[in-house]
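Asks: missing the sequence, but the structure's below:
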């Protein structure tokens, strides 16, 4: 019987900062972070220690960005995990609390995302399903103007990150969690679209249900895309906590994904 190796931790703010520096996180840069806590092991201070370590490496001119999505704020007619009865749909649309960037917690994005969202001075975009939060001097430039009808496209924070030549940092997750790859979908012609819905807060303290048409997003092949991206040498990997960190320039990933998706998805549907 093979013994389970002992964890390498505990990991501290200083040791995490050293690992992030060695991985290539750029002082003064902008970094979009996707993280799962469990693979990283024991962090002294939990996600707060990771945020502090990132800020130590980025310095005062750097900006941290995280996804603060709220996927449950969506049309219940499309729910599948689990589905709900059709006679519930109008009740959910009428009674779900409206999205409020200052109040509504993110869902399924992990503890690090919530730590950044609630950090003093953080700013959050106003999209009711796929918001992002940013902490640092570039925060406003990244989150302002996130259009309802362009969830992860050219008016979204992902495109502002592309403009800023940001990095994507994956901590304990692979490219299946790399939201930036959706920006490449928007840059392909003729993608299928879908009707979307969500509850939003109104300026008078009320709420309403809104509808819009947007790209029918598909991340089912992103992990395979990421493997091919890594094979080009564009990705840096290294230990972060007990887990693996992956760092890649967002522009490089998006540009690669545009060609990859155009080729691979065409092949699959041919």
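Replies: Yep, it's here. Note that this is a predicted model, so its numbers are computed, not measured. Numbering: from 1, shown residues only.
Asks: From now on I want contacts and neighbour counts done on CA atoms only, so please keep to that.
Replies: OK.
Asks: contacting residues around the nearest residue to residue 124 once chain neighbours are set aside?
Replies: With sequence-adjacent residues excluded and distances taken as CA to CA, 6 or more residues apart in numbering, residue 124 is closest to residue 133, at 4.1 Å. Residues in contact with residue 133, defined by CA atoms under 8 Å, 6 or more residues apart in numbering, are 65-68, 113, 116-117, 122-125, 139, 143.
Asks: Contacts only, for the spatially closest residue to residue 222 that is not a sequence neighbour.
Replies: With sequence-adjacent residues excluded and distances taken as CA to CA, 6+ apart, residue 222 is closest to residue 176, at 4.8 Å. Neighbouring residues of residue 176 by CA under 8 Å, 6+ apart: 219, 220, 221, 222, 223, 226.
Asks: all helices for the chain, in order.
Replies: Assigned by DSSP state H, the chain shows helices spanning 13-23, 47-58, 89-95, 111-117, 139-143, 157-163, 181-186, 222-231, 250-269.
Asks: which residues touch the fourth one?
Replies: Identification of contacts with helix 111-117 by CA under 8 Å, 6+ apart yields 34-37, 47-48, 50-51, 64-68, 105-106, 122-124, 133-135.
Asks: now stretch 206-216
Replies: 93-94, 97-98, 148-151, 186, 191-202.
Asks: can we see that at 7 Å?
Replies: Where contact means CA atoms under 7 Å, 6 or more residues apart in numbering, the residues beyond stretch 206-216 that reach it are 93-94, 97-98, 149-150, 191-202.
Asks: quick revisit: just among the contacts of residue 133, which is most surrounded?
Replies: residue 65 (32 neighbours; other CA atoms under 10 Å).
Asks: Could you verify my assumption that it touches residue 34?
Replies: No: contact criterion CA atoms under 7 Å: residue 65 and residue 34 do not qualify, at 9.0 Å.
Asks: Pasting the second one now:
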């Protein structure tokens, strides 16, 4: 059994404290049995760290495919074949609101943070973020509908850290920011934003299933401990951005798979098009 005190101790072993600013990617089950469950993890995070930024996306409820007649180069997502098919999908989706639950794929910890800490939350219809602590408003104000990863960019300016609790770099959205700054993984995606109303949203990131390949490049910058059964890692945002940038500058296909049917192929082609445009 893991207690809230043990989680707090583990976070402090990583060097985190009241002045820290972190983006948290997490898996509750990675800890083993936690006394107090996800709320205990939220207690430890908010009591130990100064500012906690966490994902709050609603893609599973609000996300829809592209409508007909919206071909975007290297977008990795085919438009609906007819307006009838698109309208059916739109009817099935849920219109975005700040009260929607967080996408279940993001885990129980961010949803529990939303329910128990009443954090500030951004209004991006697909890629929302939430934050608690002194720098919360500053981080969240950096998100725009056309630049969803703005809070991570601002976190980097504030010398913040990526905190991985029982998850790998496939959950590390900061790598997507490095991609996008180099013209890669900048997709147009679509969401339901009102009754029979949809919006086109640019610069939504793509696939991440090969991101664990960055680990050797980050070894020297990573501080690690074990909390219960959880592998907990802290890496400065600046180091993640720098390592991903070096890899992509050396190879446009870095951290991408080779499947022609995957969004990785579209991300690669975006990067190549950027290089050709120089």
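Replies: It's in. Because the structure is predicted, anything quoted here is derived from the model rather than measured.
Asks: circling back: and the residue nearest to residue 222 of structure 1? What does it align with in structure 2?
Replies: Aligned counterpart of residue 176 of structure 1 in structure 2: residue 170 (TM-score structural alignment).
Asks: now swap in residue 51 of structure 1 and tell me
Replies: That one, residue 51 of structure 1, aligns with residue 42 by TM-score structural alignment.
Asks: Apart from its neighbours in sequence, what residue is nearest its match?
Replies: residue 113 (6.0 Å).
Asks: Is it possible to mark the buried ones in the contacts of stretch 206-216 of structure 1?
Replies: By neighbour count, with 16 or more other CA atoms under 10 Å, those hold 93, 97, 98, 149, 150, 196, 197, 198, 199, 200, 201 as buried.
Asks: quick one: the last one and residue 147 of structure 1, what's the gap?
Replies: Between residue 201 of structure 1 and residue 147 of structure 1 the computed distance is 15 Å (CA to CA, to the nearest Å).
Asks: Then the first one?
Replies: When CA to CA is the yardstick, residue 93 of structure 1 and residue 147 of structure 1 sit 21 Å from each other.
Asks: what does the third one give?
Replies: Distance of residue 98 of structure 1 to residue 147 of structure 1, computed by CA to CA: 17 Å.
Asks: again, but for the second one
Replies: Here residue 97 of structure 1 is placed at a distance of 20 Å from residue 147 of structure 1 (CA to CA).
Asks: Return the distance of residue 197 of structure 1 relative to residue 15 of structure 1.
Replies: Here residue 197 of structure 1 is placed at a distance of 44 Å from residue 15 of structure 1 (CA to CA).
Asks: what does residue 241 of structure 1 give?
Replies: Distance check for residue 241 of structure 1 against residue 15 of structure 1: by CA to CA, it reads 8 Å.
Asks: between the two, who's got more neighbours?
Replies: residue 241 (26 against 16).
Asks: aligned partner of the more buried one in structure 2?
Replies: Checking TM-score structural alignment: residue 241 of structure 1 goes with residue 228.
Asks: Just to check, that match is in contact with residue 2?
Replies: Yes: the pair residue 228 of structure 2 / residue 2 is scored as a contact, 5.7 Å apart, by CA under 7 Å.
Asks: just to revisit the earlier point, and the two most separated of the buried ones among the contacts of stretch 206-216 of structure 1?
Replies: Spatial extent of these (CA to CA) is set by the pair 97 and 150 at 22.1 Å.
Asks: now residue 130 of structure 1, nearest residue through space, not along the chain?
Replies: Closest to residue 130 of structure 1 by CA to CA, 6+ apart is residue 69, at 4.3 Å.
Asks: what lines up against the one you found once you look at structure 2?
Replies: That one, residue 69 of structure 1, aligns with residue 57 by TM-score structural alignment.
Asks: show me the contacts for its match.
Replies: 102, 103, 126, 127, 128, 129.
Asks: In TSV, list those residues along with neighbour count and distance to residue 276 of structure 2.
Replies: Shown next, in TSV, are the contacts of residue 57 of structure 2 (neighbours: other CA atoms under 10 Å; distance: CA to CA, whole Å):
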residue	neighbour count	distance to residue 276 of structure 2
102	24	39
103	20	37
126	26	31
127	23	30
128	23	33
129	27	34
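Asks: ok, the corresponding residue of structure 2 for residue 135 of structure 1 to residue 126 of structure 2 distance?
Replies: Using TM-score structural alignment, the partner of residue 135 of structure 1 in structure 2 is residue 132. Computed as CA to CA, the residue 132 of structure 2 to residue 126 of structure 2 distance reads 20 Å.
Asks: ok, the residue mapped onto residue 206 of structure 2 from structure 1 - how many residues close by?
Replies: For residue 206 of structure 2, the aligned residue in structure 1 is residue 217 (criterion: TM-score structural alignment). Counted with other CA under 10 Å, the neighbours of residue 217 of structure 1 add up to 16.
Asks: State the distance from the nearest residue in space to residue 217 of structure 1 that is not next to it in sequence to residue 65 of structure 1.
Replies: Of all residues not flanking residue 217 of structure 1 in the chain, residue 182 sits nearest, at 7.0 Å (CA to CA, 6+ apart). For residue 182 of structure 1, the distance to residue 65 of structure 1 equals 16 Å [CA to CA].
Asks: before we move on, what about residue 244 of structure 1?
Replies: Taken as CA to CA, the span from residue 244 of structure 1 to residue 65 of structure 1 is 19 Å.
Asks: give me every residue that touches the closest residue to residue 100 of structure 1 other than its chain neighbours.
Replies: Excluding the flanking residues, the one nearest residue 100 of structure 1 by CA to CA, 6+ apart is residue 201, at 5.8 Å. By CA under 7 Å, 6+ apart, residue 201 of structure 1 lies in contact with 98, 99, 100, 207, 208.
Asks: isn't the second one right next to residue 199, touching?
Replies: Yes: the pair residue 99 of structure 1 / residue 199 is scored as a contact, 6.1 Å apart, by CA under 7 Å.
Asks: Tell me how many other residues crowd residue 145 of structure 1.
Replies: By other CA under 10 Å, neighbour count at residue 145 of structure 1 equals 14.
Asks: which residue sits farthest out from the middle of structure 2?
Replies: Going by CA atoms, centre = their mean, the residue of structure 2 most distant from its centre is residue 84, 32.1 Å out.
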